[in-house]
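Asker: Quick one: sequence plus predicted model below, questions after.
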Amino acid sequence: MNNSFIRFLLVGVLNTLVGLSSIYVFLNVFELNYWWSTFLGNGVGAVCSYFLNRSFTFRSDVSVRASFWKFILVILVCYAFSYWLGLHVSSVFLSIFDRADTKIVENLAVLISTGVYTVSNYFGHRLFTFRQKVNEAVVE
């Protein structure tokens, strides 16, 4: 593992605490549906994530103007893919055990999706959002 991935995981711990807590509050306290809960919760985590990943994780000098739209694009693509996949995987998995209760499926889907989202986000941001030219890359 390289240093930027370790820094990404550290930032991710903070984002996970904020985002995942928000998702579960939206889902279980406010009783919003799965898609609104996961979208809003990830949005809350994304706000601090952008600035922490830009300055701490990737130590990027790419301008906010050039990187913010890429950050949003990566977040949205990873969100759609991860949370769709997690919902389907948990639904299939729980149907095997005859536990297809909607709340159980959705809560398990959030956990599965969070892992997929984290890995896909890292690679999206490293290779697209905060990518630096090879000759200008920070040596890790």
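Answerer: Everything's here; your move.

Asker: CA atoms for contacts and neighbours, from now on please.
Answerer: Fine.

Asker: residue ranges for the strands of this structure, please.
Answerer: Assigned by DSSP state E, the chain shows no strands.

Asker: For it, which helix extends over the most residues?
Answerer: In the chain, with assignment by DSSP state H, the single longest helix is helix 64-96.

Asker: Mind listing what's buried along that helix?
Answerer: By neighbour count on 16 or more other Cα atoms under 10 Å, the buried set for helix 64-96 is 67-68, 70-76, 78-79, 82-83, 85-87, 89-91, 94.

Asker: Take this one as well and set it beside the first:
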Amino acid sequence: MALRVQIRKRRRLSPGRHGQVNSSRAHSGATPKPFELIEPLARIGPSLRYALVGCVNTFVGLSVIFFCIGWVAMPSIAANASGYAVGLFVSFLLNRNFTFKSKVPIESVVGRFLTIMLLAFCVNVLVVLAATDWLGFGDYIAQILGVASYLIAGFVGNSLFVFKEGE
């Protein structure tokens, strides 16, 4: 009996414009869109993408807050409001384009997004108050529970009411 060996010809991959290896785009000459540069991350589920956007959003918001306090000498409350405003803007763009990959027009979802995020914040505050005042948890555990409730409420609200396709 002869053993038959099959050799497959490997497809040659060439680096794309931004250094990534991409066989289809390299030959077409098309410029990648900004959110396509993070395409490998787009393969994970929406809930993990939402959490990743939350991490990016937290970093951006805190960076703005610290910049406003340290460099601009802004009062803490004004710096905090500035950080949250920039954070909401970043969160909206990333969640629309990366997390949910929504094609719903921006003008029709901005109000819903802000409403859901306000409701999620209210859920956060209620959970923190309930955890500290009624359940007797310490502040750190209460904050962790509050953040978790905020993430869940924001994800559910955004996926069901804000960036839901077909509207």
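Answerer: Now that the structure is in, tell me what you want to look at. The model shown is predicted, which means the values in this text are computed figures rather than measured ones.

Asker: Work out the TM-score between the chains.
Answerer: Remark: TM-score between the superposed chains equals 0.65 [TM-score structural alignment, normalised by the length of structure 1]; 115 aligned residues with a Cα RMSD of 3.2 Å.

Asker: who touches the residue positioned nearest the centre of structure 1 in this structure?
Answerer: Centroid check for structure 1 by Cα atoms, centre = their mean gives Y117 as the closest residue, at 4.3 Å. Contacts of Y117 of structure 1 were listed using Cα atoms under 8 Å, 6 or more residues apart in numbering, and they are 78-79, 82-83.

Asker: now, among the residues you listed, which is nearest to A46 of structure 1?
Answerer: Distance to A46 of structure 1, by Cα to Cα, is smallest for Y79 among the contacts of Y117 of structure 1, at 10.9 Å.

Asker: Name the nearest residue to S47 of structure 2, sequence neighbours excluded.
Answerer: Counting by Cα to Cα, 6 or more residues apart in numbering, F155 is the residue found nearest to S47 of structure 2 once chain neighbours are left out, at 7.2 Å.

Asker: can you give me the helices in structure 1?
Answerer: Using DSSP H, the helices of structure 1 run over residues 3-24, 34-52, 64-96, 102-124.

Asker: of all these, which lies closest to K133 of structure 1?
Answerer: Smallest distance to K133 of structure 1 across the helices of structure 1 (Cα to Cα): 13.9 Å, for helix 64-96.

Asker: That closest one - contacts with which helices or strands?
Answerer: Counting contacts by 3 or more Cα pairs under 8 Å, 6 or more residues apart in numbering; DSSP states H and E, helix 64-96 of structure 1 is packed against helix 34-52, helix 102-124.

Asker: related to what we said a few turns ago, and the contacts of Y117 of structure 1, which two are furthest apart?
Answerer: Greatest spacing in the contacts of Y117 of structure 1, by Cα to Cα: C78 and Y83 (8.2 Å).

Asker: Please report how far W84 of structure 1 lies from V110 of structure 1.
Answerer: Using Cα to Cα, to the nearest Å, one gets 10 Å for the distance from W84 of structure 1 to V110 of structure 1.

Asker: Tell me which residues touch N124 of structure 2, please.
Answerer: N124 of structure 2 makes contacts with 145-150, as judged by Cα under 8 Å, 6+ apart.

Asker: Mind putting these into JSON lines with distance to K103 of structure 2?
Answerer: Below are these laid out as JSON lines (distance: Cα to Cα, whole Å):
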{"residue": "L145", "distance to K103 of structure 2": "32"}
{"residue": "G146", "distance to K103 of structure 2": "31"}
{"residue": "V147", "distance to K103 of structure 2": "28"}
{"residue": "A148", "distance to K103 of structure 2": "28"}
{"residue": "S149", "distance to K103 of structure 2": "27"}
{"residue": "Y150", "distance to K103 of structure 2": "25"}
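
Asker: on that earlier part again, any idea which of the helices of structure 1 gets closest to V134 of structure 1?
Answerer: It's helix 3-24; of the helices of structure 1, that one is closest to V134 of structure 1 (Cα to Cα) at 15.3 Å.
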